[in-house]
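1. Predicted coordinates and the sequence they were generated for:
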Amino acid sequence: MSRTPRPLVAALGLALAGGLVLAPGGTAATATPTAPTAAPAAPAAPAAAAEAKPIAAPPKTATSTGYGGAVSSVDPYASRVGLTVLKNGGNATDAAVAMASALGVTEPYSAGIGGGGYFVHYDARTGTVQTLDGRETAPGRMPTDAFIDPETGEPYPFTPDLVTSGVSVGTPGTPATWETALRRWGTRSLSQALQPSIALARKGFVVDDTFRQQTEDNRERFSAFPATRRLFLPGGKAPAVGSTFRNPDLADTLTAIGRRGTRAAFYTGPLARLIARTVQDPPTSSSTTLPVPPGFLTVRDLRDYRLRAQAPTRSSYRGYTVFGMAPSSSGGSTVGEALNILEGSDLSATDEPDALHRYLEASALAFADRGAHVGDPAYVDVPLRDLLADRFAAERACQIGDTAMAKPTEPGDVDDYDGTCGATAATTEPAEDTENISTTNLTVTDRWGDVVEYTLTIEQTGGSGIVVPGKGFLLNNELTDFTTVFDPADPNRIQPGKRPRSSMSPTIVLKDGRPFLALGSPGGSTIITTVLQMLVNHLDLGMSLPEAIAAPRASQRNTATVTAEPAFIAAYGTILEDVYGHDLVPSGDGLTSASDIGAATAIRFGRKGRVVAVAEPVRRGGGAAYVVRPAR
């Protein structure tokens, strides 16, 4: 079958909801007031467009089964965009880029062109998995003491000082990721792929509880910047649930990127100069008490940004081949190592609490090795082959006993291992974890069998809090993923041009060389444990894919306590604490009352093209999973 898509109505013709067809460039809408800026103002909307209704919210469907391709994300608008691309002949990459840009409109506090991410692609023609590292990079002039307050000589407080700053902003990689992915694997131009999100930004979407709550949670930070306040707190108030949120500035920015390409429209020229100026001298309100430390990003950093195309990590687990993201992400290595550690135990033959105990212990061991050895491979020597070696895993598995080991536990010796049991585990000092719970993830497959797993982010919920004036998007605070205090022995130490270590874990699993499962999640460092626990739930504990995603979660990241959702504590807390010796504490992000760990998406592949697409049924408000042709 030809993989060339048929022509689309009005060049794209993406129906988002209710039969609405959006032409290229979308339809103008009432402009949201923006901050004064050196950039040209957006043209005024025609009077007739002011009456345009927002695009109605598609239904949230947690599980869909069928044929011809499938999509899953946390947001129904984005999932509907991806589904329509597939129905109109686009492939998985076309749909993934269109979905990601839509998430930048409806989930602007989690992702967008001001951030970065990791794109994993399975090519059905060649049977190969390839990846794109679109992680943000540190500015070339960033000093190693950038996170130290020069007035006190002490580290800036993480929140809100360090997060809400120019110094936390890295060079964005998301626009380059979209353009490169489309050139390598897509059939649409960047301009075509961005049309749905441009229309969505102009016409607006319906505000839900999650969007309003996240806005309220960031009120102090957003109020510090006039451009951010005008966009997200118009009139000083968070958008009401059920109201329409429009972002014509973002629509204009995306239009320019689509027409001129990322190099001309984002990484060089007026927008690049504006981004650099905004980072170096954050435009704050006179009333804010936040210090907002300035950053070091320059136009040269933007001009010189380069995406990395690299091989995935690869590990085997119970007859499956698991592909993940190699460093600068620690996701592939840490998930892969933990699975290797667990492979020596028959989890399906034991009871569920014992299996969960072993899952928690394997995760702690893998996180110890992650902290000691994983960073940007362009700057540090990452022993990836050793970390994913079966013999190394067998030796690490010796530390797992009938009760929880003391934590934090020391990393393994990657220079001296033979797979046999030796000394018992020793404890070490706890490591700081500054990754936030935000981020977003999407999963796509098409009629030809291609698969995309894509995790993207601006780090904190709301990123740095800084909207680029007049451009409609937030800048990331991704550099806070570096270790705050410089240590020359730390693989995640601050260095100019370096990518901070990430936990994003987009994962594709093959069985006999063909796709079996694709999955990923947001959640900071809990991304790794979420993906790992879902794999254990599905492959070892016999849960269906919807059950594996819905099941309550716990996260052990080599810390003295296990972070767990309240439902997990209610179900397993007594036995895991009293019998196995784990110390479970309720989860929460430190900023809100949210207790969810992750907001995963996944697709399971069956016989004769049958797929099961799954999104979260409840977490982060519930997601949306759709198939091209539903099973009957």
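-> In hand now; what should we look at? Numbering: from 1, shown residues only.

2. CA atoms for contacts and neighbours, from now on please.
-> Fine.

3. Could you verify that V292 is part of a helix?
-> No. Applying DSSP: H, G, I helix; E, B strand; the rest coil, one finds V292 to be coil, outside a helix.

4. In addition, the following structure is provided for comparison:
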Amino acid sequence: MSRRFVRSSAVAGALAVVLASTVAASPAGASGTGSPQEPPRVATSVGYGGAVSSLDPVVSEIGLRVLRRGGNATDAAVAMAAAIGVTDPYSAGIGGGGFFVHYDAATGEVETIDGRETAPAAMERDAFVDPETGSPYPFYPDLVTGGVSVGVPGTPATWERALERWGTTTLAQALHPATVVAERGFVVDQLFHNQTEANRQRFEAFTSSSELFLPGGEAPAVGSVFRNPDLAATYRMLARGGMDAFYEGPLAQEIADAVRTPPVAEGTELPTPAGSMTAEDLASYEAVDREPTVSSYRGYDVYGMAPPSSGGTTVGEALNILEQFDLAAMDDPAALHHYIEASALAYADRAAYSGDGDFVDVPVAGLLDDAFARERACLIDPQAAAPKPVAAGDARSYDGECGEPAAPAPEPEDTESTSTTNLTVADRWGNVVEYTLTIEQIGGSGIVVPGRGFLLNNELTDFSITYDAEDPNRIEPGKRPRSSMSPTIVLADGEPVLALGSPGGSTIITTVLQMLINRIDRGMTIQEAIAAPRATPRNGTWTVSEQGFIDSYGADLNAYGHNLWPTTNVGAATAIEIGPRGRLTAVAEPTRLGGGSARVVWPTE
């Protein structure tokens, strides 16, 4: 794949003019006088002509303007993702990676891009082991902070590849709105302030990070304007030079230097282990076109992301298991009991088989086979929870017949961050994008590349911490760590009817799964499905659940034998439902993480 891409056509030329004017006079999130103002946070919008949904109102405003000016879903998605790197830099940006799922209205096909980060070529299998003690570094703060867990970023290559395949504009034009916001600034909200404070110790460990995010030693105040001129300059450089300027120019060496010799502040007591990334690692990176996963569920075709994401196979397997039962005929506690049990079984198989399919044999066909699902469904007792964790099935040898009850297994390891972000776009022509992107931890590795304005990821913590030759997610040079990102597009009779996704680390899978069964089986509207309280059953002894879920269903589920553990938020989803005659219902979180923003081009209600 060539990383240098320029599209020249009458359409692109015309769109260049309108996109340049989109924010030049009045940038997204700014008044006509240039004073930044936050656009409205709208949880649900209904109408026609295209729609966007994200977790940030400035991001959604930019996407909406791209659609209104004639851009398609991919143009809007890349412009929105670039803006996320400005207004939500602790969740995603050009220092990270992600998965891009696209429905092409012209061909009727769902296609995907794998922009997951890769391990450096020199990464050793015991990279997460302290040589002085022989034991793994503590996950926090050691592994999540510093260079050792930084993977080669895939987000810039994803943007270029997506525009090359489906866009109508150039990378330079897509980056322009976010560049203006970075230069002029955005209004700091409570979440940004709180996340800065939560990362204070880590940011203070690096000179470049504290200079950007803790000016004068303080987190930006709520209501103040936060500007990032270094990131604006970086975006302008990429606009001029394309992604070769990221992966092969001086910036590549600066990224490698920041990983190998982090800009550690004098006097910090925080461990900041160095990594092994080189400029050659960046030069060799490529985003990969992959076939999506697909499973059939009650007449719908559910498309997701293939390995190294475990999202498509785990959501698909859980749906296949649940399809063996009539959830719609059950009361809520019974349906949720089955949801928890099916999730546990699918997560057991995820742990046993999921990894980077370019390095390990992932039995995708078996995991998504209805016969395998019938065999696993036999293990669900309609009246009682199985002891957790349950054991994995044999996805390489199965006959669909009932076997022995689910046996207990070791407690699963879960080090995946609950950060990340998600966006959803549909355009007037019927194209749809679902895109999940991340830098892993809230604040990534904590390292800002000096003078460049963006954080580097700590995605390599998604590998298993200790090496096991039989573990599909073991550390290997050049490998992509297992992910739970689950961007999902649902078709009915070959036409898209729903696109959805969420951040949340390993809770992403259950968030997407629960929203699907809420909408398809439990009779909820898409607005209700996204707002409903959540639980995230991941085959552990305890099922982590929002307090609202415990309040509504805890007593009944306890009677089944389930153990619920309270948490504040599970996931933070975005979705667009496509109805008859192209009627769009764009939905974002109404309250989680302060609420998202869903907008349509031509609102009707």
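-> Now that the structure is in, tell me what you want to look at. Here the structure is a predicted model, which is why all the values come from computation and not from measurement.

5. What TM-score do the two superposed chains give?
-> Overlay of the two chains. TM-score (TM-score structural alignment, normalised by the length of structure 2): 0.96; 595 aligned residues with a Cα RMSD of 1.7 Å.

6. Give me the number of neighbouring residues for the counterpart of K511 of structure 1 in structure 2.
-> When structure 2 is aligned by TM-score structural alignment, K511 of structure 1 is paired with A492. By other Cα atoms under 10 Å, the residues close to A492 of structure 2 number 14.

7. wait, isn't A492 of structure 2 in contact with V302?
-> No. A492 of structure 2 lies out of contact with V302 (Cα atoms under 8 Å); the separation is 9.0 Å.

8. hmm, back to that, show me the contacts for the match of K511 of structure 1.
-> G299, Y300, D301 (Cα atoms under 8 Å, 6 or more residues apart in numbering).

9. now whichever residue in structure 2 pairs up with A570 of structure 1: how far from S419 of structure 2?
-> Aligned counterpart of A570 of structure 1 in structure 2: D551 (TM-score structural alignment). Applying Cα to Cα, to the nearest Å, the value for D551 of structure 2 to S419 of structure 2 is 25 Å.

10. if we can go back for a sec, ok, the match of K511 of structure 1 to G579 of structure 2 distance?
-> As defined by Cα to Cα, A492 of structure 2 lies at a distance of 11 Å from G579 of structure 2.

11. Tally up the residues packed near Q214 of structure 1, please.
-> By the measure other Cα under 10 Å, the count of residues near Q214 of structure 1 is 16.

12. what's the mean distance for the helix or strand where it lies versus structure 2?
-> For Q214 of structure 1, the enclosing helix or strand under DSSP states H and E is helix 209-217. Superposing on structure 2 and averaging over aligned pairs (mean Cα distance after the TM-score superposition for structure 1), helix 209-217 of structure 1 comes out at 0.4 Å.

13. Show residues contacting the next helix or strand after that helix.
-> Sequence order places helix 219-223 as the next helix or strand after helix 209-217 of structure 1, per DSSP H and E. Contacts to helix 219-223 of structure 1, defined as Cα under 8 Å, 6+ apart, come from residues P160, T164, T228, R229, F232, L233, S285, T288, L290, G465, I466.

14. burial measure for the second one, as a count.
-> Right, T164 of structure 1. The number of residues near T164 of structure 1, taken as other Cα under 10 Å, comes to 28.

15. how about the aligned partner of it in structure 2, what does it touch?
-> By TM-score structural alignment, T164 of structure 1 lines up with T145 in structure 2. For T145 of structure 2, the contacting residues are R202, P271, T272, P273, G444, S445, G446, I447, N458, by Cα under 8 Å, 6+ apart.
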